[in-house]
Structure formats: structure tokens, C-alpha cells
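*Asks:* quick one, fold the following:
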Amino acid sequence: MPKRALFLLAGLILGMLLGGCGKRVHKQTLNADEYFEYAKKEFDKGDYLDAITEFNVIVLRFSGNPVVDDAQYYLAESHFKQGEYLIAISEYQKLLNDYPTSPYAVLAQFKIGMSYYKMSPRPELDQENAKRAVRMFQIFIEEHPDHELTSSAQKFIDELREKLARKKMIAATTYRKMGEFESAKIYYDIILEEYYDTPQAVFALYWKGECLYKLKNYAEAQNAFAAFVEKYPGHRYASRARRKMEKLAELLNSSKAPEHTQLDEQQAKD
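*Replies:* Model (predicted):
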């Protein structure tokens, strides 16, 4: 290798080493505000692993300084950005516990709900995180009804409740297709009672009527279909419900006919 190239390579390596040393020495001399500014730049660049390291340093080194709650919040945010939602929840909660009056406390409360929301899987899987997210967003709305994020919290609640209702609907449909109509009806009732304001409630009411029909509980089936037609007259299932009501009316009338005949015969004897 030519001597000139060797000198250039050696100079480059030396420059990198000195630059690295200078950077480390520089951080040692930073005060709390300067260190936070440095860490925040790492965060803003998307270097979340480096940001986590630096915000941790601030929290430990400058304990008691007013900048610490800022660092604690962005430490949680860095984990959130990394998709480390359980760790993020822990760090947001630490902010709420240690710095309840921090300007970031309200945001931390909202982001705990968001972390659970992010961890909630597709409807057919376990939905404990969805339930936790709903609870956190509900608490947020109750405690901060006028906050600008309240509408977002409500939107996430509606979305999560639909997911929870969908999980119940999957179970109900599975039982119905297996011919387990009583078990299916139980799940339809849960949807109608707990998730009455979701789109799944529309279908739950109709299919509850079908299950009651299969169980030969004709009077209750008639009531279910009548309620469906009254609430959703323009729904695509409404015509099916009306046809079922006609058939049920015939069945109910025919089942009463023998009773009337026996009564008439008894009265004639008397």
C-alpha cells in the first residue's frame, strides 16, 4: 500500500478515535439541560436505542433536577417507539408514580392505554390487553373530559369494543355451526347486553332468533325477530326475519289449535 494511503488511513482512524473520545468527554461535562437536549436529538433522529441509554443516564445522574420528569417521559416514549410496550408501560407508570404533577403525566396516562392497544391481537386471540386498554382510556376520559386527546380515546374504545364483541361473535358462530344452539344463544346474549352499541349487536339479535327457533322456543324467537325488524327495518336480514315471523306465527297458531279444541269439547260436555 502506498505511504500516502497509509498516512490517510492512519489519520482517519486517529480522527475517529479522538472524535469518539471527545464526544465521551463532552458528555461528562454537560449539565442536566444540555444532556437532555443531547438525548432528545438522538430521539428526534430515530436513534431510540441510543436515546434510551442517554435518558437513563439523565434519570440516574440528575435525580431531583426539574428535567428528570421530561427524561422519564421520553425514556418511556423511546421504548414505545421501539415496540417494547410492556417496558414502556412500566416507564410511563413510573412517571405517574414519581412525578404526578409533571406536565407529561396526562400524556403518560394516555400512552399506557395506547401501549395496551398496540398489544391487543386479532379478535380470535386472547383479548386481555384490549380490555386493559379500554379501562385505561375510560379512566382517561373520566379524569380529563376536556382534553384534546379525549376524542381519540373514545375512538379507540369504540374500536376495541368492536374487537371484543367480534371475539364473542366468533365463539357464538362456532357453537351455532356445531348445533350447540343453547351455548350460541348465551354468547349472543352477552353481545346484546355488553356490546349493544357495536355493529355485532345487529347480527347477534338476528342469530339469537334463529337459535331460539332451532331450540323450538317459538314465542321468544318470534319476539327476537320482531325486535330485529323494528330496530333494523332496512337491514338485509330484515326480509329473512319477516319470513321467519310468518312461519313462527303459523307454528304458534297450530300449537294452540289442539288446546282450543279440547277446551271446546270440555265445555260441550259441561
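
*Asks:* make it CA atoms for all contacts and neighbour counts henceforth
*Replies:* OK.

*Asks:* all strands in the protein, in order from the N-terminus.
*Replies:* For the chain, applying DSSP state E gives no strands.

*Asks:* remind me, longest helix of it?
*Replies:* Looking across the chain with DSSP state H, the single longest helix is helix 238-269.

*Asks:* in that one, which residues are buried?
*Replies:* By neighbour count on 16 or more other Cα atoms under 10 Å, the buried set for helix 238-269 is 238, 241-242, 244-245, 248.

*Asks:* so who does the closest residue to Gln82 other than its chain neighbours touch?
*Replies:* Nearest non-adjacent residue to Gln82, counting by Cα to Cα, 6 or more residues apart in numbering: Tyr48, 6.8 Å away. Each residue near Tyr48 by Cα atoms under 8 Å, 6 or more residues apart in numbering is listed here: 42, 78-79, 81-82.

*Asks:* rerun at 7 Å
*Replies:* 42, 78, 82 (Cα atoms under 7 Å, 6 or more residues apart in numbering).

*Asks:* thinking again about what came up before, got TSV for the buried residues of helix 238-269, with distance to Lys94 too?
*Replies:* Below are these laid out as TSV (distance: Cα to Cα, whole Å):
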residue	distance to Lys94
Ala238	53
Ala241	54
Arg242	58
Lys244	58
Met245	59
Leu248	61
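
*Asks:* on that earlier part again, gap between the residue nearest to Gln82 and Asp33?
*Replies:* 19 Å (Cα to Cα, to the nearest Å).

*Asks:* quick revisit: just the buried residues of the contacts of Tyr48.
*Replies:* 42, 78.

*Asks:* let's see which of the contacts of Tyr48 end up in helices.
*Replies:* Counting by DSSP H, the contacts of Tyr48 contribute 42, 78 to helices.

*Asks:* which parts of the stretch 151-270 of the chain are helices?
*Replies:* 181-194, 200-214, 218-231, 238-269 (DSSP state H, counting those that start in this stretch).

*Asks:* and these as CSV, adding distance to Glu143?
*Replies:* As requested, those are exported to CSV (distance: least, Cα to Cα, whole Å):
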stretch, distance to Glu143
helix 181-194, 23
helix 200-214, 29
helix 218-231, 34
helix 238-269, 42
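
*Asks:* please provide the structure for the following sequence as well, for comparison with the first:
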Amino acid sequence: MRLLLPILAVVFLFASCSEYQKALKSESVKEKYDMAEKLYNEGDYKRANRLFEQIAPQYAGKPQGERVMFFFADSYFQTGNYYLAGYQFERFVKSYPNSDKIQQASFLGAKSYYELSPRYSLDQTDTDKALSKLQAFINTYPDSEYFDEANKMARELTTKKERKQFEIAKQFDKLGEFDYPVLISAITALENFIAENPGSIYREDAFYYKLKSSTNLALNSTLSKKQERLENAVAAYNALKKSFPDTKYAKKADDLYAKVMREMQDFSK
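*Replies:* Predicted coordinates:
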């Protein structure tokens, strides 16, 4: 039996490959369909996809078309071809709006774009599309079994976009250490971030970096602008302490505030 089992496995594999190749070259749409569904159900999505790709146009408008198009889209998803999966799921949703699979197709289409979302430092076009798809799903199917997962993915992508916006503002702050006028751009970017992202996990950081940029700008300003900018730095400190009384930046913020107060006293003299 120990010798027989490997032999039988090899025979079965060759037979399976032979059947697949036969179906792939066959002129019979039904033969391709039967083999494609068999492979799909066995989890052999890559070979199933090749067959579905061949027969999908022939089933357009036919009763089995809905089933074929869903399997075709999902076989792309299961093999990690998320661009084509997203596209095919979009086609499915438009073609079969009353399908029993409409929720799953809408979710998997959105998830396809979620999988395409790159790291925060890169272009976020796919992230924007994924968020749009996920939000549409969440709004349309609040009772769906996929609702919680869709919400989790949407929050993750939102945080990624917030991080990109925050890191850009931080970069302005860093550049401003060598080129003080750039600090004006840093302050503006941080103010915009705070206003546009009230629930962000980076909100406390944004308040601190606004204080830091405001302080550095004030301390290195010309006499004509120093008083106003010192007052702006004090306002930035107060905003941080008001929004985050127990801020993790307490020591650094207090040190910056002390510098501003000393400068204000010297300036008034």
C-alpha cells in the first residue's frame, strides 16, 4: 500500500491534467464549463480561471451567466489578481443587481481594491477607490455579514491616508529647521490636518508639531512679525493642552512654551 498510494496519486494527477488539457482545447462550451466548475470547487482557481475566461462571453445573457461571471471574478480574487477581480466584480454587480450573490460580490469587489492599496508613502489612488467602494457597501448593506470586516478595512485605509497627510506636514516641519519660511507651510498643513481629521490617531502629534513649528518660526522671526508669531505659538501650546491635558508631549511642550515666554519677556523689554 505504501508503494501503491504514490503511484495512484501520480496517475490521478496525470489524469486530471489530461482532462483539463482536453477541456481547454475542446470546442464544447459545456465541457469547459463542467471542468471549470469542478476545478473551482476543488480550489484549483488558476486553472478554473483559464476556462471561465474562455466561456464567459458565451454565457452572457444566459441563465448560467450569473454563476459563471461570479466564479470568474472570484477565481481572479482567489489567485491574487486583484485588479481584474475588482473589475469583474464591478461588472457582476452592474449585470446582476438582483443576484443572491450581490452582497458578496460588492464586498469582494471593494476588498480587491483594499488589497491593492499601497503603503502610505506611495500614491493613494487605489486607496481612494477602495474607500469609496467600502463606504458604498457599508451604506448599502448595514446588516450584512461582511459589515464589520468592511468597517475595519475602511478604518485601516482612512488611517493610512491620514498618516500620509500627517507625514507630509511633518516633512515641512523638518525642512523648516534649515529654511525657516517653510515653517509657514508646516503650520498651514498641520492646521488643515487637525481641521480635516477630528478623529485621527495622529491628532495629538499634529497639535504638538504645530506648536513646535510655531515656536521655531516665532523665535526666528523678524522684529516686525515676532510679537504676532510669539502669540500664535502660545495659542498653539494652549490648544495642545486643552485638547490633550495629559499629552505624551508634556515635557517637550512645556520646554517650548518656556522658550516662547522668555522671548516674549525679552521682546517686551
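
*Asks:* the residue nearest to Gln82 of structure 1 maps to what in structure 2?
*Replies:* Alignment note (TM-score structural alignment): Tyr48 of structure 1 maps to Tyr45 of structure 2.

*Asks:* before we move on, what about Glu159 of structure 1?
*Replies:* In structure 2, Glu159 of structure 1 lands on Glu156 (TM-score structural alignment).

*Asks:* check Ile87 of structure 1 too.
*Replies:* Using TM-score structural alignment, Ile87 of structure 1 lines up with Leu84 in structure 2.

*Asks:* for the residue lying closest to that match once chain neighbours are set aside, give its distance to Ile184 of structure 2.
*Replies:* Computed as Cα to Cα, 6+ apart, the closest residue to Leu84 of structure 2 that is not its neighbour in sequence is Tyr76, at 6.4 Å. Distance from Tyr76 of structure 2 to Ile184 of structure 2, counting by Cα to Cα: 48 Å.

*Asks:* just give me the neighbour total for the alignment partner in structure 1 of Ser144 of structure 2.
*Replies:* Taking TM-score structural alignment, Ser144 of structure 2 has His147 as its aligned residue in structure 1. As a burial measure, His147 of structure 1 scores 12 neighbours (other Cα atoms under 10 Å).

*Asks:* aligned partner of Glu204 of structure 2 in structure 1?
*Replies:* Using TM-score structural alignment, Glu204 of structure 2 pairs with Val202 in structure 1.

*Asks:* center of structure 2 - which residue?
*Replies:* With distances taken as Cα atoms, centre = their mean, the residue of structure 2 nearest its centroid is Leu157 (3.5 Å).

*Asks:* for that one, give its distance to Ser99 of structure 2.
*Replies:* 28 Å.

*Asks:* same question for Lys32 of structure 2.
*Replies:* Counting by Cα to Cα, the gap from Lys32 of structure 2 to Ser99 of structure 2 is 24 Å.

*Asks:* more neighbours: these two, which one.
*Replies:* Lys32 (23 against 14).

*Asks:* what residues are up against that one?
*Replies:* Contacts of Lys32 of structure 2 (Cα under 7 Å, 6+ apart): 23-24, 51.

*Asks:* so of those residues, which ones are in helices?
*Replies:* Going by DSSP H, the helices hold 23-24, 51 from these.

*Asks:* neighbour-wise, give me the winner out of those.
*Replies:* Neighbour max across those (other Cα under 10 Å) = Leu51, 25 neighbours.

*Asks:* show me the contacts for the nearest residue in space to that residue that is not next to it in sequence.
*Replies:* Distances taken as Cα to Cα, 6+ apart place Ala36 nearest to Leu51 of structure 2, at 5.5 Å, with adjacent residues excluded. With contact taken as Cα under 7 Å, 6+ apart, Ala36 of structure 2 is in contact with 48, 51-52.

*Asks:* now swap in Asn139 of structure 2 and tell me
*Replies:* Going by Cα under 7 Å, 6+ apart, the list of residues near Asn139 of structure 2 is empty.

*Asks:* how far away is it from Glu149 of structure 2?
*Replies:* For Asn139 of structure 2, the distance to Glu149 of structure 2 - Cα to Cα - is 14 Å.

*Asks:* also Ala169 of structure 2?
*Replies:* 31 Å.

*Asks:* equivalent analysis for Leu131 of structure 2, please.
*Replies:* Taking Cα to Cα, one finds Leu131 of structure 2 at 13 Å from Glu149 of structure 2.

*Asks:* so which of those two has more stuff around it?
*Replies:* Leu131 (25 against 15).

*Asks:* what's around the residue nearest to that one when sequence neighbours are not counted, how many residues?
*Replies:* Using Cα to Cα, 6+ apart and skipping the chain neighbours, the partner closest in space to Leu131 of structure 2 is Ala154 (5.9 Å). Other residues within reach of Ala154 of structure 2, judged by other Cα under 10 Å, total 23.

*Asks:* correct me, but Ala154 of structure 2 touches Ala130?
*Replies:* No - using Cα atoms under 7 Å, Ala154 of structure 2 makes no contact with Ala130, being 8.0 Å away.
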